[in-house]
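Asker: Below are the sequence and a predicted model; questions follow.
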Amino acid sequence: MAVEATRGFPAEGELLWTPDRQRVAEANLTRFADWLARERGLRFGGYEDLWHWSVTDLEAFWGALWDYFDVRSVTPYSAVLGSRDMPGAQWFPGARLNYAEHVLRHERTGADALLYCSEGAAPAGMAWEDLAGQVRVLATRLRALGVRPGDRVCGYLPNVPQAAVAMLATTAIGAVWASASPDFGSRGVIDRFGQLRPKVLFCVDGYRYGGKYFDRREEARSLAEALPGLEHVIHLPAQGETGPAVDGGLRWEDVLDRAPVPAEDFVFEHVPFDHPLWVLFSSGTTGLPKAIVHGHGGILLEQLKLQTFHMDLRGGDRPLFFTTTGWMMWNFLISSLLVGACPVLYDGNPAHPGPDVLWRIAQDTRATFFGASPAYVDLMAKAGIVPGERYDLSALRTVMPAGSPVSPQCTAWFYGNVKPDLWIATGSGGTDCCTGFVGGVPTLPVYAGEMQARSLGVAAYAYDENGRRVVDEVGELVITEPLPSMPVTFWGPDGDGDGDERYRRTYFEDFPGVWRHGDFFKVNARGGCFVLGRSDATLNRQGVRIGTAEIYRVVEALDQVTGALVVSLDLPDENFFMPLFVALDEGVTLDAGLERTIRDRLRREYSPRHVPDRIIQVPAVPTTPTGKKLEVPARRILLGTPVEQAADRSAVADPRALDALARYARTQRDYPLATAAV
């Protein structure tokens, strides 16, 4: 049941929703607890007790998940956890399995595997027999083209069904998948795929976004010429019957124009638990993007756990989350097939032809789960859009805000503007482990601005600077016990998979044997969680650490502000300078009145320490295409690092934002200096 819908500004921690008895009884988490009692003789007083068991008896917990989800291996494992050292934990040694095989276990006639739509088109379905049939044919063709286990296959593809088919076919034969969206420029894609030396490239010749067509034939040719070791290019035409963009390339239709491969005749490649499944890339904001390698077994177990217990998905559910193939959320969305859900894919601009297009898709597809970023919610709020009044969202049960810190206002907005009986399963995790560290629990209440709990199996804590656990204090987000989906390694700079040392330096240098994630984190006494921005973009005022999210909540709530970015610059003689950069609505200029409003609100809603030293207007703030603020590259630019060394332009939504910071830095000899408009 929901409390009275809140349309104003709720206080952090205000109770917004409590699950009713039926929802608790029907939750997958409740069924798992019943199974543990029946099959293992384990009983828990509540979620916090269950979580504590899951992070203290790792072998029992992960072994129980293996049995509960009926994970299939052609050989038995010798132990759940052969070694628990981090990095290098050894999970389920001896097991041989395949991620794609577990997806295709759900194949059945007469049901859609997924739904998809593009700009201006009505949703359509892809039946299970079509998805599974194409996967088997394409996997067989890849084998005939010489693709072997461990070879890399890359996709320069939009969020369309063919991308899912290509990924599943690649992983079905033990090859390693990586993908990038065609809105990436060729340089950014080469920086990523070039590390992997792929044998096969799937590419599209263009894409449509915001009502416009973008030709990508030149980018496809540049990729084919630049990728060392590339043997085959498979071309997916974006519009009409066009020839391959790359000379000698194969057409998607021709590759799949083969006799069906019956399920009983297809042989999946069964690989060790940690055999590379896919490679995800860091945002590439500081040098070459890190190529993060995930394993078959780790992703399989983590995604089964996440989607079943912390998203409460089950067979027939329809999750909708706007993403591109260049973001880990695409891998997460496609992985909902593991639980028999029917993911909804959208290829296009989420604000075209209007800012509420995703809600129309949710209505037309009868989506049961909706993923949204706080930036999208802010767009809705400023446009005055009330989806619950415009659309039939009766099928919708769950909303998951993710991608950046979530304010109390954002949480409450859903109850006041979508529907009062919603489970808001706010989550936070990362590309690094391709899962959520903290997130939703369907049997617990929802409090404003608060993530409900730490995820099962995730030993997440806040550490102070001395490596001690703290409660109700902001600290470093750390994970003290291994997770199966922690990276196998980073792909090495020579394409040989030897990136172990870089992996160790990234996560384990500050607290040996403990994963330091790089976020500010707080856990309150009841287990509620807050992720407060990157800790490597620290704001430290008079010895008090401040999460950047607190400043963004206030500043970006102002109608005139379209974006904000704040950094703290360490200066000589133990001084510092904290500028705030703001992007404003077209035609709006930063004046004394608006500056005063920003300063007064920060002082009133948080503290004088939250007030910046200077406020500077810029045409845009630097973010990734998915909306993540680039605080660390911004700080480096302001301290004099050339833009080309501080950030990868192809990984930035609007490169003008980087140039504005560089111009500001060039005009200043010393900080602090006068406010300027850039």
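Answerer: Perfect, thanks for sending it.
Asker: alpha carbons only for contacts and neighbour counts from here, please
Answerer: Fine.
Asker: Wait, a strand at Ala178?
Answerer: Yes. Ala178 sits within a strand when classified using DSSP: H, G, I helix; E, B strand; the rest coil.
Asker: That one against Gly155, yeah?
Answerer: Yes. Between Ala178 and Gly155 there is a contact under Cα atoms under 8 Å: 6.3 Å.
Asker: Where do the strands of the stretch 351-500 of the chain begin and end?
Answerer: Ranges of strands in the stretch 351-500 of the chain, per DSSP state E, counting those that start in this stretch, are 369-372, 398-401, 423-424, 428-430, 435-439, 446-447, 453-454, 460-463, 469-470, 475-479, 489-490.
Asker: take the one below as the second:
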Amino acid sequence: KYTYGGKPFDQSKKIVALEKRLPSLRKTLVFSNNFEDWDLESKSWIDLQPVSVPFEHPIWVLFSSGTTGAPKAITHSTGGILLEQYKALALHQNLFVGERFFWNTTSGWMMWNYALGSLLCGAVLCLYDGAANFPDLGAQWRFAKAAKINHFGNGAPLYIQSMKENIKEVNESDLLNLKTLGSTGSPLSTDAFIWLQKQLPKVQIISLSGGTDVCSAFIGGSPMLPVYAGYLQCKMLGAAIESWDVNGNSIENLTGELVMTKPMPSMPIYFWGDNNFEKYHDSYFSNNSNVWTHGDWISIDSKRGILMQGRSDATLNRNGIRIGTSEIYMALDRLDNIKDALIIEFPIEGRVSSQLLLFVVASRPLNDKSKTEIKQHLRKQCSPRHTPDYIIPVKEIPYTISGKKMEIPVKKIFLGLPLEKVAASGAMRNPESLNAFVEIKNQMNF
């Protein structure tokens, strides 16, 4: 049993179920999550003997977020991961020996493994037990102050909500030791960039985009380049990233598909159980032969960097014009009443154009007037094409464990797929949230 976000959770049934499915299991040890009960004084020393393994020797199996389907069992190589994480943290994150590194993550997200890479650089890895927003949004910022953290990493939603509430904990005098702010999981809005930089003028903001697939980033930061609000600074060293149009041409200053044209050291060596590499090929190489297609929309600016524009498989299409979901989310981040949002495109039978359904978590109840204000805001900030046909209030937005909005599973619900075919509950942070979307779909008769 444990408490998270002020709520109690009992895992005993899951533990019993796992024990029954693991015939080789000899014993189960259950630890208290009250760390004050732990005796952390070392009473003995285990002399660990390192074992030499080939570069391609498996180091671990990570499971993908499950954003678009069943999680993939991704197997990485020892050499590839060590090389990639050393590069990413020492060169791109600018991490030095003795500095204190923190990234808010569960052990089920690749950022946990990424954070472990800080030890390669001789850094001190700081861990936090609990929710980032409990008892309030300032909790982990206060932790950063108390632990004298130099590199603070979190999901973009925490930074955006901290901006909206203008919390007092984010200030230069309390966070004197802070050197970098890392953001990942979803695009960090331009407004959040500006607010963070105003509050912490000497801190470098490093926005990352990568994936569990490589347990690292394709695009990230550099201490040698300027930071432009809303943009990721550069392609990571060793990542041959390009933006391609529908004809396979490399483009700049236009939205295109994120592709990788050459191998990267930490690419998976295989998926566990995928003996013929069929799932591996279908996941990355089915769209472009011998070219890794990741499923993200990006726009490359030779001066400012790379702009992330959302998942390509969640792209909205309005009368032939493609719209990245991040465009809408960034505009909504400017509205104090909107705490969170998710948008999908849904074809309506008998109609020429599809419909945009915008689901919002609001801090105040929505009425016709506030819905009209949201539409007018999107029309002004973006374009008439970005205006949703329906605005539907919900209590929470479904997320994967790694903090990704589950647009595709929600769309599948509205297309009539049963809940068990939509997403793996074990890959979700809040699986019960999908029930509300089933009810909404039934009520609206879609």
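Answerer: Yes, it's here. Note that the structure is a prediction, hence the values are computed from the model and not measured.
Asker: Could I get the TM-score for this pair?
Answerer: Superposed pair, TM-score by TM-score structural alignment, normalised by the length of the second structure: 0.93. Supporting alignment: 442 aligned residues with a Cα RMSD of 2.3 Å.
Asker: Out of the strands of the stretch 351-500 of the first structure, which one sits most buried?
Answerer: strand 423-424 (a mean of 30; mean count of other Cα atoms under 10 Å).
Asker: nearest to Gln542 of the first structure, of the strands of the stretch 351-500 of the first structure?
Answerer: Among the strands of the stretch 351-500 of the first structure, strand 475-479 comes nearest to Gln542 of the first structure, with 16.4 Å by Cα to Cα.
Asker: State the span of the second structure onto which the closest one is aligned.
Answerer: Under TM-score structural alignment, the counterpart of strand 475-479 of the first structure in the second structure spans residues 256-260.
Asker: how big is the offset of that stretch relative to the first structure?
Answerer: Following the fit onto the first structure, the mean deviation recorded for stretch 256-260 of the second structure is 0.6 Å by mean Cα distance after the TM-score superposition for the first structure.
Asker: quick one: what's aligned to Ser243 of the second structure in the first structure?
Answerer: Match for Ser243 of the second structure (TM-score structural alignment): Ala462.
Asker: Which residue ranges of the stretch 151-300 of the first structure form strands?
Answerer: Here the stretch 151-300 of the first structure has its strands, by DSSP E, counting those that start in this stretch, at 152-156, 176-180, 200-204, 206-209, 212-215, 232-236, 250-251, 271-272, 276-281, 291-295.
Asker: how about the first one, aligned to which bit of the second structure?
Answerer: This points to strand 152-156 of the first structure. By TM-score structural alignment, strand 152-156 of the first structure lines up with nothing in the second structure.
Asker: Contacts only, for the residue mapped onto Gln452 of the first structure from the second structure.
Answerer: Alignment note (TM-score structural alignment): Gln452 of the first structure maps to Gln233 of the second structure. By Cα atoms under 8 Å, 6 or more residues apart in numbering, the residues touching Gln233 of the second structure are 206-207, 219-222, 225-227, 304-306.
Asker: Now distance to Val124 of the second structure too, for the residues you listed, in TSV please.
Answerer: Listed next are those as TSV, based on distance: Cα to Cα, whole Å:
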residue	distance to Val124 of the second structure
Ile206	19
Ser207	21
Ile219	24
Gly220	22
Gly221	21
Ser222	21
Leu225	26
Pro226	27
Val227	26
Arg304	32
Gly305	30
Ile306	30
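Asker: got the contact list for the match of strand 475-479 of the first structure?
Answerer: 239-246, 291-299, 312.
Asker: What's the PyMOL line that selects buried ones from those residues?
Answerer: Those of the contacts of stretch 256-260 of the second structure that count as buried under 16 or more other Cα atoms under 10 Å are selected in PyMOL with:
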select buried, resi 239+241+242+243+244+292+293+294+295+296+297+298+299+312
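Asker: The match of Ser243 of the second structure contacts Phe521, correct?
Answerer: Yes. Ala462 of the first structure lies in contact with Phe521 (Cα under 8 Å); the separation is 5.6 Å.
Asker: What's the match for Lys148 of the second structure in the first structure?
Answerer: Matched by TM-score structural alignment, Lys148 of the second structure corresponds to Arg366 in the first structure.
Asker: Its match: neighbouring residues, count only.
Answerer: Neighbour count of Arg366 of the first structure, defined by other Cα atoms under 10 Å: 19.
Asker: for the residue lying closest to it once chain neighbours are set aside, what are its contacts?
Answerer: Distances taken as Cα to Cα, 6 or more residues apart in numbering place Ala395 nearest to Arg366 of the first structure, at 5.6 Å, with adjacent residues excluded. Going by Cα under 8 Å, 6+ apart, Ala395 of the first structure touches 366-368.
Asker: with those residues in mind, which one is nearest to Pro401 of the first structure?
Answerer: Comparing those against Pro401 of the first structure with Cα to Cα places Thr368 closest, at 14.4 Å.
Asker: how near is the closest one to Met328 of the first structure?
Answerer: Distance of Thr368 of the first structure to Met328 of the first structure, given as Cα to Cα, to the nearest Å: 21 Å.
Asker: now do Glu450 of the first structure
Answerer: 23 Å.
Asker: Between these two, tell me which one has more neighbours.
Answerer: Between Glu450 of the first structure and Met328, Glu450 has the larger neighbour count (other Cα under 10 Å), namely 27 against 21.
Asker: can you map out the helices along the stretch 151-300 of the second structure?
Answerer: 156-165, 190-199, 278-284 (DSSP state H, counting those that start in this stretch).
Asker: how about CSV for these, with mean neighbour count added?
Answerer: CSV is the format used below for the helices of the stretch 151-300 of the second structure (neighbours: other Cα atoms under 10 Å):
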stretch, mean neighbour count
helix 156-165, 20
helix 190-199, 18
helix 278-284, 15
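Asker: Can you lay out the ones you listed as JSON lines showing distance to Phe446 of the second structure?
Answerer: Shown next, in JSON lines, are the helices of the stretch 151-300 of the second structure (distance: least, Cα to Cα, whole Å):
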{"stretch": "helix 156-165", "distance to Phe446 of the second structure": "30"}
{"stretch": "helix 190-199", "distance to Phe446 of the second structure": "35"}
{"stretch": "helix 278-284", "distance to Phe446 of the second structure": "30"}
